[in-house]
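Visitor: Here is the input, now give the coordinates:
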Amino acid sequence: MCLNLCIYSAIRRGIIYLFFGAFQAVFVSVYNFELWQRGILFLLVGMVSAVLSDPYWRSNYCRLERNHRARDNSETLMPEWRLLQRYLACLYLCLGN
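Guide: Predicted coordinates for the structure are as follows:
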């Protein structure tokens, strides 16, 4: 089982690295991007994904906040509610590598 997971992970990482290598090669050879422009391009991909997912995470936090206030009537909010977003980010980071 461990060998299968290692092989699967290696194949997935190889595909991810090929994608990012091709992504960079296309913008260098076709559009003549320089090094700083390529870096901004990768930052743009991350920022667009963060901006597109933010409404979901904000509504999830507001829902948890409403449920807590309806149950307890206390004003103390749990900062741990934002950890779900971080857990999934760690999971996606592992999946992407």
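Visitor: all contacts plus neighbour counts: C-alpha atoms, from now on.
Guide: Will do.
Visitor: Who are the packing partners of the host helix or strand of P55?
Guide: Following DSSP states H and E, one finds P55 within helix 35-72. The helices and strands touching helix 35-72, judged by 3 or more Cα pairs under 8 Å, 6 or more residues apart in numbering; DSSP states H and E, are helix 2-29.
Visitor: to compare against the first, here's another:
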Amino acid sequence: MVQLSSGTPFSPAIFEVEANLGTVVSILNGPNITLTGSNGGSMLMQIGASSTGSPFITNVAPPGRTQVRIGGTLFVGSALANPGGNYSGTFMVTFIQE
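Guide: This is a model prediction of the structure:
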């Protein structure tokens, strides 16, 4: 049995969107990304849907902000392809005010 989180905390990316109350905002996810490991491995990450859905309508007036959480799916291969270590990468998410 392999423990998925191995006790390491994880969370989605959290964004705070500030816009006028009732503004329609669409979210455009960037492409899948490759995470590079500290021990030579790599794995694919697919950006998931947002907690608000897209498009969504802001429900707070400034200076308040609407919190948006976006997670993803990791595609992990064998221990040889994905040895233990720290993996990092950069992903893009665009918020479009309509």
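Visitor: Need the TM-score from the superposition.
Guide: Overlay of the two chains. TM-score (TM-score structural alignment, normalised by the length of the first structure): 0.28; 42 aligned residues with a Cα RMSD of 3.2 Å.
Visitor: buried stuff in the next helix-or-strand element following the helix holding P55 of the first structure?
Guide: Downstream of helix 35-72 of the first structure, the first helix or strand assigned by DSSP H and E is helix 83-96. Buried residues in helix 83-96 of the first structure, counted by 16 or more other Cα atoms under 10 Å: Q85.
Visitor: tell me the angle helix 83-96 of the first structure makes with helix 2-29.
Guide: Interaxial angle, helix 83-96 of the first structure versus helix 2-29 (axes from the mean of the first three to the mean of the last three Cα atoms, to 10 degrees): 90 degrees.
Visitor: what's helix 83-96 of the first structure packed up against?
Guide: helix 2-29.
Visitor: buried stuff in the helix holding P55 of the first structure?
Guide: Applying 16+ other Cα under 10 Å to helix 35-72 of the first structure flags 38, 41, 61, 65, 68 as buried.
Visitor: Reformat these as TSV; add distance to L93 of the first structure.
Guide: Listed next are the buried residues of helix 35-72 of the first structure as TSV, based on distance: Cα to Cα, whole Å:
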residue	distance to L93 of the first structure
R38	21
L41	19
Y61	22
E65	27
H68	30
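Visitor: Find the pair from those residues with maximum spatial separation.
Guide: R38 and H68 (44.6 Å; Cα to Cα).
Visitor: ok, now how distant is the nearest residue to V25 of the second structure once chain neighbours are set aside from L35 of the second structure?
Guide: The spatial neighbour of V25 of the second structure that comes closest, neighbours along the chain excluded (Cα to Cα, 6 or more residues apart in numbering), is Q97 at 4.6 Å. The spacing between Q97 of the second structure and L35 of the second structure, counted by Cα to Cα, to the nearest Å, is 29 Å.
Visitor: Give me the more crowded residue out of those two.
Guide: Per other Cα atoms under 10 Å, whichever of Q97 of the second structure and L35 has more neighbours is L35, with 18 against 13.
Visitor: Hmm, the residue nearest to V25 of the second structure is touching V24, no?
Guide: Yes - between Q97 of the second structure and V24 a contact is recorded at 6.1 Å, counting by Cα atoms under 8 Å.
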